[in-house]
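# could you look at this predicted model? Sequence included:
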Amino acid sequence: MSKKRVLTGVTTTGIPHLGNYVGAIRPAIRAAQSSDVESFLFLADYHGIIKCHDPAMIHESTQAVAATWLSCGLDPERTTFYRQSDIPEIMELNWILTCITAKGLMNRAHAYKAAVQDNLNNGQEDSDHGIEMGLYSYPILMTADILMFKANEVPVGRDQIQHVEMARDIAGRFNHRFKEVFTLPEVKIDENVELLVGLDGRKMSKSYGNTIPLWENDKKTQKSVNKIITNLKEPGEPKQPDESPLFEIYKAFATPSETADFTRMLAEGLAWGEAKKLLAAKINAELAEPRERYAALTANPSQIEDILQAGAAKARQEARELLNQVRDAVGIRALK
């Protein structure tokens, strides 16, 4: 039985936090352990420079993201783990696909339309004011990322569904115009994915400033947890799970029986301060070993680099094979 190929990209524009761990990293690593899945995971550093123009952040984030996934259990022997910029074949494929992609398709991309609308809302005469080609055409680069490795499924959030649909459109156009080379990918939406709430009850996000850092020590984690909003109920007063985001965060790290016990303790009047201590203890217990691995990896970046280079060598073998097929299909071939 052939394995299903699943491809995931992680943009290198920040340092992973607890929400990234619960919502993306932990479930993806578990899924990659399935015997019927062939997993590809890459650091999308070329995507990162579309919005982030801070070279230091791109570099720092690349190391942090790679170390995070490896520390949390990603097995580079089972998963093809590589950095996008180490696969030059992707950029060549990106150009070939650009040459056959309809401008009208790019005009309909959500990110571009949102940027145009912002300009109109701000009274700009030029609706394209400040919009760079990276933003405009990055769905084509994402298409190259996906098609290069014949991905069957691409796990994405709902805001990214359009890009996988575009990849299908572009692949279909190429296959029809030249030769059937590309696999048409399918969107994978996990309806059960955990979207962790932040300190203020909204989705945990850097843009909201409500995150809990992933790689802090136990004491600093407790300080972050202490910032979770609660009401003014005193110790001894019954409390409900929906009265603070603390409960939802606890549930993400607890078994069903532990969650039931926590619910009962709240109803019996558990003090918010004690509840926060229990939560911090759960987080710290799960992350104790990954934190040790993260510290060791970040203290020796060359070890991370060696892993990425090994992944790139493995990925490029496939990339060159597919790119040769693409080049031949469009007429770029040796003279004989």
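In hand now; what should we look at?

# going forward, measure contacts and count neighbours with C-alpha atoms only.
Fine.

# all strands of this protein, in order?
Secondary structure of the chain by DSSP state E: the strands cover 4-11, 37-44, 79-83, 153-155, 186-188.

# want to compare, so here's the second one:
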Amino acid sequence: MSVARMLTGDRPTGRLHLGHYVGSIANRVALHRRYESYFIIADLHMLTTRHRREDIAQVSRNAREMVTDVLACGVDPARATFYLQSAIPEVGDLNTLFQNLVTVPRLERVPSVREMARDAGRAEIPYGLLGYPVLQAADILCVKAQVVPVGKDNAAHVEVTREIARRFNHLYGEVFPVPEMIASDTPTLVGTDGQGKMSKSRGNAIAIADDAATVRRKVMAMYTDPNRVRADVPGTVEGNPVFAYHDVFNPDRAAVGELKARYRAGRVGDVEVKEALAAALNRFLDPIRERRARIEADAGLVDQLIVDGTERTREQVRRTVVEVRRAMGLTGAYQQVRRRAERARKAAATA
């Protein structure tokens, strides 16, 4: 029995952060050995919100950093295929064909599309952003992925993929698997400023690649309970980002419970709570830093992984596109025209 395929990935907009880790990377590390795993470097998706030349010029560097982050977190390079989306033009062919299998009102109901436009400062939704879920369907179905790990932000996108796969199969025959979603059970990680989720663009993120001093500096500047002006004032734990991070990254549950009790009673200051968090985060990140150092010491490793993975993936996508065009009858139309032209040319030559 063949191993099921999994597709996952990120846009190459910079270093990954702890929000990425809890929302998707930890799940990928746990799953990637169970599946034939494809990791997309989704630079075409990046263009929906960042399409200036200077943004595009950063893609290769950001791609290397992104892959390095994922490997440092524990993904085995021998069990993962990394590939650059824009280096596989056939994905655009599928995107074009899939656009006719979904309606504009359906895409307008995808909540994250408007959220992405808002976060990018767009008053109106560009055509490419509205079609983001269709291109994502092309990404998933081009390698015939059967499972897709998702956070809550991406579930609605993948549901569009499932609808497109079913619609295509109904119209043209069984070509695509209808991918299953594997949901992450970790909630969104709030940013260090307490304002919405952690985000590179908002400057409220702790990067996976941050060194110990940087982590400590960011933690000591974190938002806490705004109503607590002194250490002897009882504080609120619920909704407090510092304790939200303790809950996720500090494995010493007894120590966290004691800090919460003292905080509620006004018997511990924010500085002590943050110092404990900084120490816990650095203990968590130390093994990741060690793996990163080994990866970066192997010159050319990450670049070669991307090149090899992209070439393998393109071969798979080419086969998928041929199968799709045959199922739809598109290859037959051109062949008929070509045969008629050939017959006419021969007839003219013998006349």
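All right, it came through fine. Computed from a predicted model, the values in this text were never measured in an experiment.

# what's the most buried one of the strands of the first structure?
strand 79-83 (a mean of 24; mean count of other Cα atoms under 10 Å).

# and of the strands of the first structure, who's closest to residue 279 of the first structure?
Shortest distance between residue 279 of the first structure and the strands of the first structure, using Cα to Cα, is found for strand 4-11: 27.8 Å.

# and that closest one with strand 37-44, angle?
Strand 4-11 of the first structure runs at 20 degrees relative to strand 37-44, counting by axes from the mean of the first three to the mean of the last three Cα atoms, to 10 degrees.

# residue 210 of the first structure pairs with which position in the second structure?
Matched by TM-score structural alignment, residue 210 of the first structure corresponds to residue 204 in the second structure.

# give me the neighbour count for that match.
Residues contacting residue 204 of the second structure under the criterion other Cα atoms under 10 Å number 20.

# and the gap between it and residue 213 of the second structure?
According to Cα to Cα, to the nearest Å, residue 204 of the second structure and residue 213 of the second structure sit 16 Å apart.

# can you check residue 336 of the second structure too?
In terms of Cα to Cα, residue 336 of the second structure sits 68 Å off from residue 213 of the second structure.

# likewise residue 241 of the second structure?
For residue 241 of the second structure, the distance to residue 213 of the second structure (Cα to Cα) stands at 20 Å.

# who's more crowded, the two?
Each of residue 241 of the second structure and residue 213 has its neighbours counted (other Cα under 10 Å); residue 241 has more, 22 against 11.

# wait, isn't that one in contact with residue 223?
Yes: contact criterion Cα atoms under 8 Å: residue 241 of the second structure and residue 223 qualify, at 6.7 Å.

# find the residues that touch each one of these two.
192-194 (Cα atoms under 8 Å, 6 or more residues apart in numbering).

# most neighbours, which of these?
Among those, residue 192 has the most neighbours (other Cα under 10 Å), with 26 neighbours.

# that older thread, can you list the strands of the first structure in JSON lines and add distance to residue 143 of the first structure?
Below are the strands of the first structure laid out as JSON lines (distance: least, Cα to Cα, whole Å):
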{"stretch": "strand 4-11", "distance to residue 143 of the first structure": "12"}
{"stretch": "strand 37-44", "distance to residue 143 of the first structure": "13"}
{"stretch": "strand 79-83", "distance to residue 143 of the first structure": "16"}
{"stretch": "strand 153-155", "distance to residue 143 of the first structure": "11"}
{"stretch": "strand 186-188", "distance to residue 143 of the first structure": "12"}
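
# and of those, who's closest to residue 57 of the first structure?
strand 4-11 (11.7 Å).

# just checking, what's the longest helix in the first structure?
Using DSSP state H to define each element, the first structure has its longest helix at helix 301-330.

# centre of the chain to it, how far?
Centroid separation for helix 301-330 of the first structure versus its chain: 20 Å, with Cα atoms, centre = their mean, to the nearest Å.

# swap in stretch 276-286 of the second structure?
Using Cα atoms, centre = their mean, the offset of stretch 276-286 of the second structure from its chain centre is 25 Å.

# and for that stretch, what's in contact with it?
Contact with stretch 276-286 of the second structure is made by 208, 212, 215-216, 219-220, 242, 245-246, 249-250, as judged by Cα under 8 Å, 6+ apart.

# and residue 82 of the second structure, what does it touch?
So residue 82 of the second structure contacts 38-41, 67, 305-306, 309-310 (Cα under 8 Å, 6+ apart).

# setting the sequence-adjacent residues aside, check what's closest to the counterpart of residue 44 of the first structure in the second structure.
Mapped onto the second structure by TM-score structural alignment, residue 44 of the first structure lines up with residue 42. Leaving aside its sequence neighbours, residue 42 of the second structure sits nearest to residue 11 (Cα to Cα, 6 or more residues apart in numbering; 4.5 Å).
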